[in-house]
Structure formats: structure tokens, C-alpha cells
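A.B. asks: give me a model of this one.
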Amino acid sequence: MWAADGGGAIDAASTSPTGTAAEAEPSAELRGAVRAYLDHLLVERALARNTLASYRRDLARYTAWLAGAGVGTLAAVGPTDVSAFLAVLREGGAGHPPLSAASAARTVSAVRGLHRFAAREGLAPTDPTRDVRPPVPARRLPKALSVPEVERLLDAAGPGPDAGPLASRDRALLEFLYGTGARISEAVGAAVDDLDLAGSTVVLHGKGGKTRLVPVGGYACRAVAAYLTRARPALSVRTGDGHGALFLNARGGALSRQSAWTILRRAADRAGLGGSVSPHTLRHSFATHLLDGGADVRVVQELLGHASVTTTQVYTLVTVDRLREVYATTHPRARG
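C.D. replies: Presented below is the predicted three-dimensional model:
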């Protein structure tokens, strides 16, 4: 059980036998505050739809927990309440298992943002999360394929430019992903008009409505050109509802993220790579191979569309590990 002083609202009557606040239906005021904050993120910040959905779930859990603690307004929340909720995230409680460090960090970010917004908009006199810091997730090294593995994967997607429409599309899609570093959502969201094969560039539509112009490599240009010339017209006449989408499905509609992932997984299975390939694998490989080749991390940041270079720098850890491995196995005095 947590005692609450300094503005906290938790007491013995509002906690479960395990010492955590039992969840309850949030008040109309709490729900209204969350709704206003999410509207702000959508309109003013142009947050991506998936991020908004995650924030909505996180804040629904937070406000239900506050309601269980007897808190009906954000103005009544004190620092002790926030600290107690963070303990629930770390240790579990109120019918929920402990969250991973990454999920807990995202939830803390959503809660802090809500309280900052409430203080700024006059919904609360102060921000009780001012001194709260999210847990730092462990830095996970992205999975990257070697260059020979990428070549096996691409070859497994389609036998060449004279393949049937679907095999030609699959090869073009995977060459495009590796040749541009695009997210799968960016690839399936690309339109034919976004592509400039003569200039070997494409406009990608990234998170938060941001766009960026990136080069398209020679192999990808040739694969996409073959697909546009032979395969896409054959697919588009089947229903014609794909409009201007670059990559079409077997019925002529725009290819979905799920279908793109299936294409990648099947190619990985045929290449003998199995479960080691995920939707972001080609993007990770794109970044790692650029850095291995001497590219500046800030150039890679621009190509990937990262808002902060800190996000991109995780790829430098991969290359440092690779350097250590090569050094250890090749230098005559590396091991003493």
C-alpha cells in the first residue's frame, strides 16, 4: 500500500489487496482531458496513427488506474500518484503483468505529455510529472543481414526481369526496400508518381506526414522498371482499383503491409533465412551496410527519415561489433 502525501490521492480504501490501485471507470472529466490531448497530438503534432493508438491504450490504462485510486480530475493528481503508477508498470498489478522497459517508457511519455498539456491548457494548476523520467530501455542491436544473405533473399523473391507479374512485383518490392531503406508502410504507400526512375529518386511519405527524397539504387531501378513495364499493367487491369499505387496486389488493388510482410517472409523461407528476417530487416541492413561502407551517420539519418541522429546511432553499434569481430579474427596479435 502506498501512502500519499504532497498532493497524492491514494489511500487504503482505493488500493487492491496487492497494494495497487484497482482499475475503475474514469470520470467524464478524465476522459475529456485525454480526448482533448489526443486531438491535440493528431491536429497540432501530426502524430502517426499507430503512435496515437498506442498512446490511447496507455492513457486508458492510466486513467482507469487513477479512477480506481479515487482520482476524478488531473488537477487532483500528485507526484506520489504518478510514482505509484510507475511502480505498477515496472512490477505489475491491477490485473496487468509488468511492462517491458520499452512499453513502460512509452507509457510514461504519454502520461507526461498528458499532464504537460493539462497544465498548459489550464486543466490542472501544476504538472506532477515534471521530475518523472521514463525508464531507459536496453539498447537492442538491430538485426542486419550480410550482403550475401541479402542477395540470396532478393534472388529468392523472383528469378529475374522475365518472371511472371507477381514474381516481378515481389522482386521489385524487396529491391526497393533494400535500395531505399524505406519502411514497409512507406513502400506500400508509395505512388507511381512519387517515383522518378530517370533521376533514380523516390519521394517517401514517412511518419507524422513527413516526406523525404531518397536515391533509388541501380538494381532497384531496373527491377522496378521491369515491374512497371510488364507486371503492373497486367495486375492493374484485373480490377483497376489500385489507382496510382506503385505496388499492386493480385487483384489490382494497392498492396497492404500484411501482404508485403508475407512476400518478405516467403522469400526468406525460400532463401533459407527463416525466422531471422523481420519487416524491418532490409531497412536495418540498408543502414548497416551504408555505415560499413563509410557513410556519415547524419547522411544515413536523412535517408532513414529519423527525427534524431540518436536513433540512427544504434546502427553504429552494429558496425563497431563487426569491426571488433574482424579485428579479433584477422590481426596476428589480437589475442594474447
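
A.B. asks: from here on, just use CA atoms for contacts and neighbour counts.
C.D. replies: Will do.

A.B. asks: name the next helix or strand following the helix or strand hosting residue 154 along the chain.
C.D. replies: If you go by DSSP states H and E, residue 154 is part of helix 147-157. Going down the chain from helix 147-157, the next helix or strand is helix 165-180, by DSSP H and E.

A.B. asks: let's verify residue 258: helix, strand, or coil?
C.D. replies: Classification of residue 258 by DSSP: H, G, I helix; E, B strand; the rest coil places it in helix.

A.B. asks: the structure of the following sequence is requested for comparison with the preceding one:
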Amino acid sequence: MAASTAPARAAGSADREEPLPPELARARVEFTEFLRLERGLSAHTVRAYSADVAALLEHARRMGRTELDRVDLAVLRSWLARQRSSGCARATLARRAAAARAFTGWAARSGRTDGDAGALLASPRGRRTLPSVLGKDDARSVLEAAAQAAEGGEPLALRDWALVELLYATGIRVSELCALDTADLDRGRRLLRVVGKGDKERSVPVGLPALDALEQWLAVGRPALAVAASGDAVLLGRRGGRLDVRTARRVVHRMLLAVPGAPDLGPHGLRHSAATALLEGGADLRSVQELLGHASLDTTQIYTHVSVERLKATYERAHPRA
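C.D. replies: As a prediction, this is how the structure comes out:
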């Protein structure tokens, strides 16, 4: 349990003065294992939910609720109210409420409690902000700059060219890109086999420019960096191991900052840009949902708002009677 103290603080709890009561501590551990083994959630989501539940149970302990059945709706509301008063963002509160509902629902279904205390818990919806995206001209400038930097055949420049081309061409998540193995590439059909959230597989098409960058990386750049520990990873780090997501993010930021006028976006910004370009090019929403690996069409819907907002901005800038 000692290792969980830091994330619990991150979720809004104060420093612990004493450990959780045994029943609460055991429930937290078992819930985390449930998320990891049965729900198939990403490691990041499991850590976030586990930390939120640790903070909730710590709050319950401070209220004198040492048994799981006594972690009721009043405790949940008190926990969220305390965080709201300390200035937590709406999106953070919404996520923590979702974690609490997942926990109480699991406890009820598994027979650990008589009822689901979180079933009636309301939470503020996080405000959806429109994501920043690369316009087509900026995207072309970024990709051309990456290609020019790779002309000398330097391995890392070839990798970075392939990285940014693939992210923009496919709209996949950076974690999905870094997890690609050579067996996931179908070069003849120009497809990537991608394993997304919840271990769901999907096939994503790759355009010719991205495929060209990838082929040059695999033929020239990767062999120069590969070591015994490289395994089947498509993208490699400087020392030959599988490319780390944080390194990939730094690469994207650096490449965009090098192009005058381009917004400072990370890999997720390229994902937004790819989705927006597809919709503006006439792709239907369901196809974009499938390409991005969104579980819900509601998540994809935001890109229609991006397109409309850009259309309005163009109209106001160009029309004499706007």
C-alpha cells in the first residue's frame, strides 16, 4: 500500500496520518485488479481510477467510515464538494465522480455492499473545448520540413519523419504508434493493425507519403539503431529500445515549433488535425469514428464543431458583409 500514497495525494487527499482500515484497503486493491485484469483499461486509466478511489476511501476514513457499506452517497458528495471548494476543474471532478461510480458499482455487483451508493451521484460535465488543429498548409510545411531533415539519411531524422507522417496520416494515438510491431504492418494493402483502448483491434489505412517515410526508416534508419533489445518494435529510441511515448511527444513539439506559424501541438493535436481534415474532405462521421477507434460517436462529434468553427472564421475573414 505504501506505493499508492503518492497517487492518492495527486487525487486530492491530504497526507495520510494512518493507513486505511483493512476492509477499505482490501477493496481498493481488489478494485484495481478488477480494472486491470477484467476491464482491460489502459495502464494510465487504471492508475488514475485507483488513485481517485484511494483518495475517496481516505476521505471516508476521516469521516469515521471504516467499513465499505458505510461509504454511502453522503460520503461521495462530501468528497466531491471538498474538492470543488479547493478549486478542482470541472473535468477533474467529472472524472473522479466517474471513478467513484465505477467503484461503488463494482462493490455492489460483487456482493461487497448491499447497494450501489454512486448510482444517484451527479457530477458536473467537463466543458468540451474545441481542439487546436493544423491547417492543411501548416501540415504540409511541417511534413516537408521533416522530409528535408531526413534527406541526409540520419537515423533519428528518418524516424522523426516517419513518426510525424504516420501520426498525421492515420490519426492514431501516440501510444498506439509506439506500440506498433513490424508484424502490424501490411505494406501491400497499406494498412496498420492497431491495438487501442480496451485491447480493441482495428485496421487503419496509410497514405503513400507516410508509407514512403516508413519504408525509408525501416530500410535505412532502423537497422542503424537496432540492438538485441529492439525486438519487433517499429519505432526505436536513440539507444535501440522501443520508442517511449514521452520522447515521441517531445519530437512532435520540436518539429512543429521549427515551422514558423505552426501551432504548438503535441501528437494528440495531429490526431485532431487528421480527423478534421478527413471530415472537411468529405468523410462521414462513422468512418472517422472507426479510424480513430472511438467507442462512442459522441466523442467523434466534436470534430464537426471544429470544421464549423473554422468555416465561420473563414467566412468572417473573407466575406465583405460578414
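
A.B. asks: relative to the second structure, which residues correspond to the helix holding residue 154 of the first structure?
C.D. replies: The aligned range for helix 147-157 of the first structure in the second structure is 136-146, by TM-score structural alignment.

A.B. asks: next one: stretch 205-217 of the first structure
C.D. replies: Against the second structure, stretch 205-217 of the first structure falls on residues 195-207 (TM-score structural alignment).

A.B. asks: contacts for that stretch, please.
C.D. replies: Residues outside stretch 195-207 of the second structure that contact it (Cα atoms under 8 Å, 6 or more residues apart in numbering): 39-42, 166, 169-170, 176, 190-194, 290-291, 293.

A.B. asks: farthest pair within those residues?
C.D. replies: Greatest spacing in the contacts of stretch 195-207 of the second structure, by Cα to Cα: 39 and 190 (31.3 Å).

A.B. asks: who's more crowded, those two?
C.D. replies: Shown here are residue 39 of the second structure and residue 190; by other Cα atoms under 10 Å, residue 190 has more neighbours (15 against 12).

A.B. asks: quick one: the residue nearest to that one when sequence neighbours are not counted and residue 189 of the second structure, what's the gap?
C.D. replies: Spatial nearest neighbour of residue 190 of the second structure, excluding adjacent residues (Cα to Cα, 6 or more residues apart in numbering): residue 206 at 5.3 Å. Per Cα to Cα, to the nearest Å, residue 206 of the second structure is found 9 Å from residue 189 of the second structure.

A.B. asks: of those two, who's got more company?
C.D. replies: residue 206 (23 against 9).

A.B. asks: and the corresponding residue of the first structure for residue 220 of the second structure, how close does it get to residue 207 of the first structure?
C.D. replies: In the first structure, residue 220 of the second structure lines up with residue 230, judged by TM-score structural alignment. According to Cα to Cα, residue 230 of the first structure and residue 207 of the first structure sit 31 Å apart.

A.B. asks: please apply the same query to residue 275 of the first structure.
C.D. replies: On the measure of Cα to Cα, residue 275 of the first structure and residue 207 of the first structure end up 27 Å apart.

A.B. asks: then residue 32 of the first structure?
C.D. replies: 26 Å.

A.B. asks: burial of residue 302 of the first structure, as a residue count?
C.D. replies: Residue 302 of the first structure has 16 neighbours, counted by other Cα under 10 Å.

A.B. asks: again but with residue 261 of the second structure, I slipped
C.D. replies: 10.

A.B. asks: and the residue nearest to it when sequence neighbours are not counted, how close does it get to residue 217 of the second structure?
C.D. replies: Closest residue in space to residue 261 of the second structure, ignoring its immediate chain neighbours: residue 138 at 7.5 Å, by Cα to Cα, 6+ apart. Per Cα to Cα, residue 138 of the second structure is found 23 Å from residue 217 of the second structure.

A.B. asks: between these two, which one's more packed in?
C.D. replies: The neighbour count for residue 138 of the second structure versus residue 217, taken as other Cα under 10 Å, is higher for residue 217 (27 against 17).
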